[in-house]
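K.L.:
Requesting a structural model of the entry that follows:
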Amino acid sequence: MLWLAATPTPTPTPGLSAEQVTPGIEGFLVMALIAVVIVLLGIAMLRRVRRAQYRVDVREQLDAEEAAARGEGPTPGDPAKD
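P.N.:
Predicted structure coming up:
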């Protein structure tokens, strides 16, 4: 147990100022740029998802019109038409 008592306690190293540990204006600008890019990517993704959904809706409507023109009605229990 003597070796535990002989361990010196560490002392903090002096010399770090607030300018050395903060990101500064460069860090702020990089983070702002990343935020803008993420927002623009989100908007582009939303537009693509909406466009794809509109295409699916139009295809379903055209299929229903073709089936009606052939005299076929929707079949009961069809998961695509429920």
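K.L.:
CA atoms for contacts and neighbours, from now on please.
P.N.:
Noted.
K.L.:
could you point out the longest helix in the protein?
P.N.:
Among the segments of the chain that qualify as a helix by DSSP state H, the longest is helix 24-69.
K.L.:
Distance of the most centrally placed residue in the chain relative to residue 68?
P.N.:
Central residue check for the chain by CA atoms, centre = their mean: the C-alpha nearest the mean position is that of residue 42, 7.0 Å away. The spacing between residue 42 and residue 68, counted by CA to CA, to the nearest Å, is 39 Å.
K.L.:
structure for this one too, so we can compare:
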Amino acid sequence: MLPFADQTPMPTPTSTVDPNLVTPGFVGFAIVVVLVVAVILLIWDMNRRIRRVRYREEVREELDAEEAALREKDDEKDA
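P.N.:
Below is the predicted model:
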């Protein structure tokens, strides 16, 4: 520990860059808002499409079940 005791501490560097030049500002904020709105709209549209596909599948299953019931009824009449 003694060899490190005689070293002088390093000074902290001062900022030489203007913080207004490196911040995103209004343009960056506007881009983020546009991206968030676009993502929300895409998610909303995707949910709507998935729901539509699910409903179509449920209707197909109901129609298939009705058709099978009618076939069984016709088979009973023929027998």
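K.L.:
ok, back up a step: next, the mean deviation of the longest helix of structure 1 compared to structure 2.
P.N.:
With both structures laid over each other, helix 24-69 of structure 1 and its partner residues in structure 2 are 1.0 Å apart on average (mean CA distance after the TM-score superposition for structure 1).
K.L.:
what's around residue 67 of structure 1, how many residues?
P.N.:
Residue 67 of structure 1 is flanked by 13 other residues according to other CA atoms under 10 Å.
K.L.:
Alignment lookup: it to structure 2.
P.N.:
When the structures are aligned by TM-score structural alignment, the residue of structure 2 matched to residue 67 of structure 1 is residue 68.
K.L.:
thinking again about what came up before, map the residue nearest to the centre of structure 1 across to structure 2 for me.
P.N.:
By TM-score structural alignment, residue 42 of structure 1 lines up with residue 43.
K.L.:
Can you tell me how far that match is from residue 37 of structure 2?
P.N.:
10 Å.
K.L.:
cool, residue 68 of structure 2 as well?
P.N.:
For residue 68 of structure 2, the distance to residue 37 of structure 2 (CA to CA) stands at 47 Å.
K.L.:
now the match of residue 42 of structure 1: how far from residue 68 of structure 2?
P.N.:
Counting by CA to CA, the separation of residue 43 of structure 2 from residue 68 of structure 2 is 38 Å.
K.L.:
Could you do residue 41 of structure 2 as well?
P.N.:
Computed as CA to CA, the residue 41 of structure 2 to residue 68 of structure 2 distance reads 41 Å.
K.L.:
Thanks a lot, see you next time.
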